[in-house]
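**Q** A predicted structure for the sequence below; I have some questions about it.
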Amino acid sequence: MKVTWRLAPPLRSPPRAAIMDSCLFQLIPQDLFVDTVESNNSLASALTCLFANTEDSTARLSPPLVLEAHRFKDHLSAKFEWDLTLTDEGEWDEVGEVGELIVYPLKSGRGVKVTEAEATRYGLAVDLMEDRSFVAAYPSNVLRGKFDSGMFDLTLTLDGSMVTLRCRQGKEEEEKEEVHFDLQDVMKEGKVVEIPDYRYDVKGYDCGDEAAAWLTKVTQATRKGENVRLVYNGDLMRNRRPETVLKLNMHKTYTYRFYKPSDRVTYAESAAYMLASETSLADLNERLLKKVTLDWFRPNLVVRGVRRAYDEDDWAYVRIGDVVLRRVKPCTKHVFKYVDPETGEKSTNQEDRVLRKTLISSRKIKGPKSLEYYFKYTPVFGVHLGIDSCGKVRVGDKVEVARVSSNPRWEL
């Protein structure tokens, strides 16, 4: 299906005064036009076409005017969190179907496979079970699987408001295998904690002493003598934006340009979604002596039936029913200190090196010249996605994509 947008005629005599008078928007109450873009009304359409025309190289506009238009657009995006980018996904190519949906309620904990879920602004959700909505933390930082591998033994599930936290069978045979608590009690208690993590400050509702004591016991093998608290997002981290800037070295950074002002995460870091394909995993395993599963890479969306391995590198947009997802960056894996999801055994340093080297040599990632050296030595598997249109997704749903190769504007 070809998507065609009708643009206004190129601006030969652009309304310079209108753009220069953008300071008048400073006087508009922020909540007056809060639903303008979401409602797709005439104002949103007119502004979107205006900015599309100023970015059209055939319009022959003066550079100062184009600069003013960009500033005006940035101002509106910052003030009202509007996304005024004209998106033309072009040709949709059916590539397969949804093979698995995985929610990770506990950051760095084990995933929970579901047959259907809501694709929300913050990730997959099934009722109160939202992706990365809980985090385990010491007083000084968050526990992450790549540094605290014991997190991979933990599973958090919800039945209504009842939370169950389990440890992998046999991890601590002498200790209680699971703990339960009611999320309504947590919210009623309303004890807010803040953790000054090295990546970002964490805020949330403390889930109580029983959960904390249990977590402290089952994670003692990695950091002895420190108390671990379980923290729930609630509504305290809803305005957090993903990390969009890549630090290449002490003096150089790169900003990924396909993030939008509307993108949000709770306790995730780079994006609300990660997608991978079964075909890419099969290709990787053909190159490895010790086979791995997709659980090693922790995707939310697994696509089945893709014809070519690593085809997802070429997907600018992904459409599943009413849901439209947008590629923001490749999913990079800097550190491999993984635990076999089936056995709970740690991979050896040699296995980590082999996996890393194999991923790097599997294919060349296309990107800007400034990232050539970075991708040459950084393993990549899967893609990180933001969301443009929310809705329900189900295992078995058709997956369609718009390709980067069909439109140079979508290249990293």
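**A** Looks like it arrived, so ask away.
**Q** Going by C-alpha atoms from here, please, whenever you check contacts or count neighbours.
**A** Fine.
**Q** Show me the helices in this protein, by range?
**A** Listed in chain order, the helices of the chain (DSSP state H) span 16-20, 36-39, 42-54, 63-80, 183-189, 209-218, 278-286, 349-362, 372-376.
**Q** Got another one to weigh against that:
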Amino acid sequence: MIVRAVHVYPIKSTQGYEVPAADVEPWGLVHDRRYMVVDEHDTMMTAREHPLLLTCRAEVTGTGLTLTGGHAAPVRVSPTDRVRTVRLRAELMELRDCGDEAAAWLSELLGRPVRLVWQDDPTRRPVDPDYGLPEDRVSLADGYPLLLTSTASLDRLNDWIAEAAVERGEEVPEPLPMHRFRPNVVVDGVETAFAEDGWQRVRIGDLDFRMSKLCARCVLTTIDNTTLAKGKEPIRTLAVHRRWDGKTWFGVNLIPDGEGRIRTGDPVKVL
């Protein structure tokens, strides 16, 4: 098995991009999900409720980001010293505001007042203690430092979708792309679809990871990242084949057991 792709998502719920290699910190890949958009009440906004976030591309440039979108010229933004108390679900945390220019650019994109904030200190946010150790930390990702998926599992899911379409007498849709699931690490060469469900520990290159839990999937996976059209897949099919505990599942969450670097082409070994 090898690493097929590595992805980072600088701003939570906006576009990600593939990188040839990435440094791994205790709380996730460097630059991954360290920024977040909040509304006028300083509450997290995600593409689940605000799909236009998916039209924003953020790339790390120096000490900040360059934001690109179809609504305005690109803009470079950086964190300020101003601290905001924001809400990420039930969590309250102090994050640094990224200034009025970033706020204006994103507010124009989303059609409402918003701010961009940055997590300056990831050591303050622990993972769910039910699935990690007391010292485990996480960025602004939903709950865990990294997400791993496999091409074998996606191929099987797309086969299920196609088979069900034929049974309903519908046209077979185009296969879903992996970016619908927003993974950090995509693994090729897994012999059996969903074999990753049973992994406990895995080595990627020279770095070891613990599998904390499977990843429950939400309606974000049903939004076409290009057209923003909402559909029923993959949740409809996952609900048939991959539903238990009232949720649907695809991918596994990882917690690193050290710091290092992972690369496309790195060997992947189950420990």
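**A** On my side now, so go ahead. Computed from a predicted structure; not experimentally measured.
**Q** Overlay them and tell me the TM-score.
**A** Superposed pair, TM-score by TM-score structural alignment, normalised by the length of structure 2: 0.89. Supporting alignment: 259 aligned residues with a Cα RMSD of 1.8 Å.
**Q** picking up where we left off before, tell me which of the helices of structure 1 lies nearest to T293 of structure 1.
**A** Nearest to T293 of structure 1, of all the helices of structure 1, is helix 278-286, at 7.3 Å by Cα to Cα.
**Q** matching residues in structure 2 for the closest one?
**A** Aligned using TM-score structural alignment, helix 278-286 of structure 1 spans residues 151-159 in structure 2.
**Q** Quick one: average offset of the matching stretch versus structure 1, please.
**A** Compared with structure 1 after fitting, stretch 151-159 of structure 2 has a mean deviation of 0.8 Å; criterion: mean Cα distance after the TM-score superposition for structure 1.
**Q** Residues touching that stretch, excluding its own?
**A** Contact partners of stretch 151-159 of structure 2, identified using Cα atoms under 8 Å, 6 or more residues apart in numbering, comprise 175-176, 178, 186-194, 234, 237-238.
**Q** of those, buried ones?
**A** With neighbours counted using 16 or more other Cα atoms under 10 Å, the contacts of stretch 151-159 of structure 2 contain these buried positions: L176, V186, V187, D188, V190, A193, F194, P234, T237, L238.
**Q** How about the contacts made by the first one?
**A** L176 of structure 2 makes contacts with L154, N158, P234, as judged by Cα under 8 Å, 6+ apart.
**Q** Nearest to W118 of structure 2 among the residues you listed?
**A** Each of the contacts of L176 of structure 2 was scored against W118 of structure 2 by Cα to Cα, and P234 proved nearest at 31.3 Å.
**Q** hang on, the earlier thing: from the buried ones among the contacts of stretch 151-159 of structure 2, which is closest to D39 of structure 2?
**A** P234 (28.6 Å).
**Q** Look up the closest residue to that closest one, ignoring the ones flanking it.
**A** Counting by Cα to Cα, 6 or more residues apart in numbering, T222 is the residue found nearest to P234 of structure 2 once chain neighbours are left out, at 6.2 Å.
**Q** if we can go back for a sec, dump the buried ones among the contacts of stretch 151-159 of structure 2 to JSON lines, plus distance to N253 of structure 2.
**A** Shown next, in JSON lines, are those (distance: Cα to Cα, whole Å):
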{"residue": "L176", "distance to N253 of structure 2": "21"}
{"residue": "V186", "distance to N253 of structure 2": "12"}
{"residue": "V187", "distance to N253 of structure 2": "13"}
{"residue": "D188", "distance to N253 of structure 2": "17"}
{"residue": "V190", "distance to N253 of structure 2": "17"}
{"residue": "A193", "distance to N253 of structure 2": "17"}
{"residue": "F194", "distance to N253 of structure 2": "13"}
{"residue": "P234", "distance to N253 of structure 2": "19"}
{"residue": "T237", "distance to N253 of structure 2": "21"}
{"residue": "L238", "distance to N253 of structure 2": "18"}
